[in-house]
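In: Predicted model follows, preceded by the sequence.
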Amino acid sequence: MTPRRLRELCLEQNAAVEDFPFGPDVSVFKVAGRMFALSDLAATPLTVSLKCDPDEAVRLRAEYPAVVPGYHLNKRHWNTVTVGQLPTRMVRELIEDSYDLVVAGLPKAQRLRLDRP
């Protein structure tokens, strides 16, 4: 997967935006001002940090060497994924799951604006 494709997958999420609060090298993808993905798109290997259900995070880390606790993030709720070592479909699903977890934590009024009650 290319950095361009990773960016596209993140921005395909409803109302997702790319921001650079940590400097020009780190893309932060947000919905309603809350982060759901974080990546240095120029890094090698290409990685992305994604929010994850804590039980699922542990399972993924045990099953896939490409999934490790979130780098500089709450390791209970975030994983860092080496993108090229997993199928594209799985990376897409992990991005969608991260986005859905963040949206689920939004106030009801914001979720309704996103068409996600």
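Out: All right, it came through fine. What you see is a predicted model, and the numbers here were worked out from it, not measured in a lab.
In: Going by C-alpha atoms from here, please, whenever you check contacts or count neighbours.
Out: Noted.
In: got the residue ranges for the strands in this structure?
Out: In the chain, the strands defined using DSSP state E lie at 16-19, 27-31, 34-39, 47-51, 67-69, 78-82.
In: Include mean neighbour count when you put those strands into a markdown table, please.
Out: Compiled in a markdown table, those are given as follows (neighbours: other CA atoms under 10 Å):
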| stretch | mean neighbour count |
| --- | --- |
| strand 16-19 | 17 |
| strand 27-31 | 22 |
| strand 34-39 | 21 |
| strand 47-51 | 26 |
| strand 67-69 | 21 |
| strand 78-82 | 24 |
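In: take a look at this one as well, against the first:
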Amino acid sequence: MDIEFFRNFCIAKPGVTEELPFDNETLAFKVKGKIFALTHIDNFVSVNLKCDPEEAVKLREAYNSVKAGYHMNKKHWNTITVNDDMNDKELCRWVNHSYDRVVSGLPAKLKKELQSQ
């Protein structure tokens, strides 16, 4: 997977924006203002994704490329190394999970706005 595929996959989801909220290198994907994915804009070697805490531990145990979230709440975030061994389909599934986790925590009004998009 390359940065353009990842970017297009993320921004195709309803209500998603992309921003550089921390610096000129860290690209954040947000749904209704809440981050669900982060990556380095120029050096696409890893992504940070939100995850159910129990699932996060299982993924870390099952995959060498999945670690506790770098500079993130390690209970709720994983950092996934993107390399030739990483299955694009799995990574897309994890992006979907992250997006869904964030959406599930949104207020009802924002969820309703997403449904109409």
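Out: Noted; the coordinates are in hand. A quick note: this is a predicted structure, and the numbers were derived from the prediction, not measured.
In: Would you pull the TM-score for this pair?
Out: Laid over one another, the chains give 0.94 as their TM-score (TM-score structural alignment, normalised by the length of the first structure), with 115 aligned residues with a CA RMSD of 1.2 Å.
In: Now render the strands of the first structure as CSV, adding distance to residue 57 of the first structure.
Out: Listed next are these as CSV, based on distance: least, CA to CA, whole Å:
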stretch, distance to residue 57 of the first structure
strand 16-19, 23
strand 27-31, 20
strand 34-39, 15
strand 47-51, 9
strand 67-69, 8
strand 78-82, 7
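In: and of those strands, who's closest to residue 112 of the first structure?
Out: strand 27-31 (13.2 Å; CA to CA).
In: what residues does the closest one touch?
Out: With contact meaning CA atoms under 8 Å, 6 or more residues apart in numbering, strand 27-31 of the first structure is reached by 10-11, 14-21, 35-41, 99, 102-103.
In: same thing but at 6 Å, please
Out: If you take CA atoms under 6 Å, 6 or more residues apart in numbering as the criterion, strand 27-31 of the first structure is touched by 15-20, 35-39.
In: Name the nearest of those relative to residue 48 of the first structure.
Out: Nearest to residue 48 of the first structure among the contacts of strand 27-31 of the first structure is residue 39, at 4.6 Å by CA to CA.
In: Quick check: the gap between the closest one and residue 102 of the first structure.
Out: 17 Å (CA to CA, to the nearest Å).
In: try residue 88 of the first structure
Out: The gap separating residue 88 of the first structure from residue 102 of the first structure is 21 Å, by CA to CA.
In: Also residue 70 of the first structure?
Out: Distance of residue 70 of the first structure to residue 102 of the first structure, computed by CA to CA: 16 Å.
In: Residue 77 of the second structure against residue 69, yeah?
Out: Yes - between residue 77 of the second structure and residue 69 there is a contact under CA atoms under 6 Å: 4.6 Å.
In: For residue 64 of the first structure, see how far away the closest residue to residue 39 of the first structure other than its chain neighbours is.
Out: Excluding the flanking residues, the one nearest residue 39 of the first structure by CA to CA, 6 or more residues apart in numbering is residue 48, at 4.6 Å. Taking CA to CA as the measure, residue 48 of the first structure falls 15 Å from residue 64 of the first structure.
In: The second structure: which residue goes with residue 58 of the first structure?
Out: Superposed on the second structure with TM-score structural alignment, residue 58 of the first structure falls opposite residue 57.
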